[in-house]
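Enquirer: Just the structure for this:
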Amino acid sequence: MSGHGAPTPELSTINTQGLSVAVVASSWHTTIMDGLLDGARRALQDANISNSVTVRVPGSFELPVAAARLAATYDAVVALGVVIRGGTPHFDYVCQAATNGITKVSVETGKPVGFGVLTCDTEQQGLDRAGLADSQEDKGYEATAAAIETAAVLRDLGL
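Expert: Next comes the predicted model:
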């Protein structure tokens, strides 16, 4: 499983006072997305983040533009989405556009963007990573924790 060796976030030990976080989530693959969003909400709660917003967009392709706008007013952004391989190259184009766009948002705005876009060959791979009761991983939580931790580090460094 890809999560082997991942750090365990200790959000309750991080000074998150005053941080604001925006979560932008796609709408495809409802069951998987519900799990990712629940994980993001748990991470926000564990980090005692009270200033947060969740915004829904149609798909993963739309995540970068929403993330860019949200990064203008939030300390961190979390991008959540699911792309499942089909029989055409569409998967490759959407995954590349989402990845490059989200990276560009983070670099150009200087704001951390948690990358919670699952790029899966099968629906089962998405379910295994969605943070559901029988999932092996919780990528919504992990992406949110990464964004929060990075925002706190940057703030503490005065950046």
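
Enquirer: Please make it C-alpha for all contacts and neighbour counts, starting now.
Expert: OK.

Enquirer: Check the secondary structure at the residue nearest to residue 105 when sequence neighbours are not counted for me.
Expert: Nearest residue to residue 105, sequence neighbours excluded (CA to CA, 6 or more residues apart in numbering): residue 68, at 5.4 Å. Following DSSP: H, G, I helix; E, B strand; the rest coil, we place residue 68 in the helix state.

Enquirer: Could you also give me the structure for this next sequence, so I can compare it with the first?
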Amino acid sequence: MSGAGAPRIEVDGAGLRVTVVAASWHTQVMDGLLAGARGALERAGVANVRVVRVPGSFELPVAAARAAEHGADAVVALGVVIRGGTPHFEYVCAAATNGLTDVSVRTGVPVGFGVLTCDDEQQALDRAGLPGSREDKGAEAVEAAIATVVALRDL
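Expert: As a prediction, this is how the structure comes out:
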């Protein structure tokens, strides 16, 4: 499982403005990712949270860019792309990954990467933070984004 060796990150996000941009495809998985993100935001003390829904993972970068350019201290991008029988998977995954990386580097606003890129639906369910899931990538993306905000303050 990819989560083996992951650090335990505990962060204090009090006073931060965080925008969660979440895709709409694969409702069950997205509901889990979003619930995990909300739980992590609450545990970190983030009270100023905005959630923006977009159609799919391809649209995450443009929403993340808008949030970063309009005052978010951190952005958390949540989505899921499940491999099919065409190259569409590779194009969407590359576009989302490259686009979100560009937003973070260009704006200086940390972007938590909570986009699942899975071979099948079961892999997505195992990472969605649902009852019975092995991992909670929504929560992990929040923790990473907030920890990066804190780390950047020290530079």
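
Enquirer: ok, back up a step: where's the aligned partner of the residue nearest to residue 105 of structure 1 in structure 2 relative to residue 144 of structure 2, distance?
Expert: Residue 68 of structure 1 maps onto residue 65 in structure 2, with residues paired by TM-score structural alignment. The span separating residue 65 of structure 2 from residue 144 of structure 2 equals 18 Å under the rule CA to CA, to the nearest Å.

Enquirer: and what of residue 85 of structure 2?
Expert: Taking CA to CA, one finds residue 85 of structure 2 at 32 Å from residue 144 of structure 2.

Enquirer: same thing with residue 8 of structure 2?
Expert: 10 Å.

Enquirer: Give me the more crowded residue out of the two.
Expert: residue 144 (21 against 8; other CA atoms under 10 Å).

Enquirer: distance of the more buried one from residue 82 of structure 2?
Expert: Between residue 144 of structure 2 and residue 82 of structure 2 the distance is 23 Å, computed by CA to CA.

Enquirer: quick one: contacts for residue 101 of structure 1?
Expert: Contacts of residue 101 of structure 1 were listed using CA atoms under 8 Å, 6 or more residues apart in numbering, and they are 64, 65.

Enquirer: now the aligned residue in structure 2 for it, what's its secondary structure?
Expert: Counting by TM-score structural alignment, residue 101 of structure 1 corresponds to residue 99 in structure 2. Secondary structure assignment for residue 99 of structure 2 (three-state DSSP): helix.

Enquirer: And for residue 8 of structure 1?
Expert: Under three-state DSSP, residue 8 of structure 1 falls in the coil class.

Enquirer: Same check on residue 134 of structure 1?
Expert: coil.

Enquirer: was I right about it contacting residue 35?
Expert: No: counting by CA atoms under 8 Å, residue 134 of structure 1 stays clear of residue 35, with 10.7 Å between them.

Enquirer: Could you check which of these two is surrounded by more residues?
Expert: It is residue 35, of residue 134 of structure 1 and residue 35, that has more neighbours when counted by other CA under 10 Å, with 23 against 10.

Enquirer: quick one: contacts for the more buried one?
Expert: Per CA under 8 Å, 6+ apart, neighbours of residue 35 of structure 1: 130, 131, 132, 138, 140.

Enquirer: So which of the residues you listed is the closest to residue 52 of structure 1?
Expert: Relative to residue 52 of structure 1, the closest of the contacts of residue 35 of structure 1 is residue 140; by CA to CA it sits at 14.9 Å.

Enquirer: So residue 106 of structure 1, which state does it fall into?
Expert: helix.

Enquirer: Just give me the neighbour total for it.
Expert: Residue 106 of structure 1: 19 neighbours (other CA under 10 Å).

Enquirer: now residue 126 of structure 2
Expert: Around residue 126 of structure 2 there are 18 other residues, counting by other CA under 10 Å.
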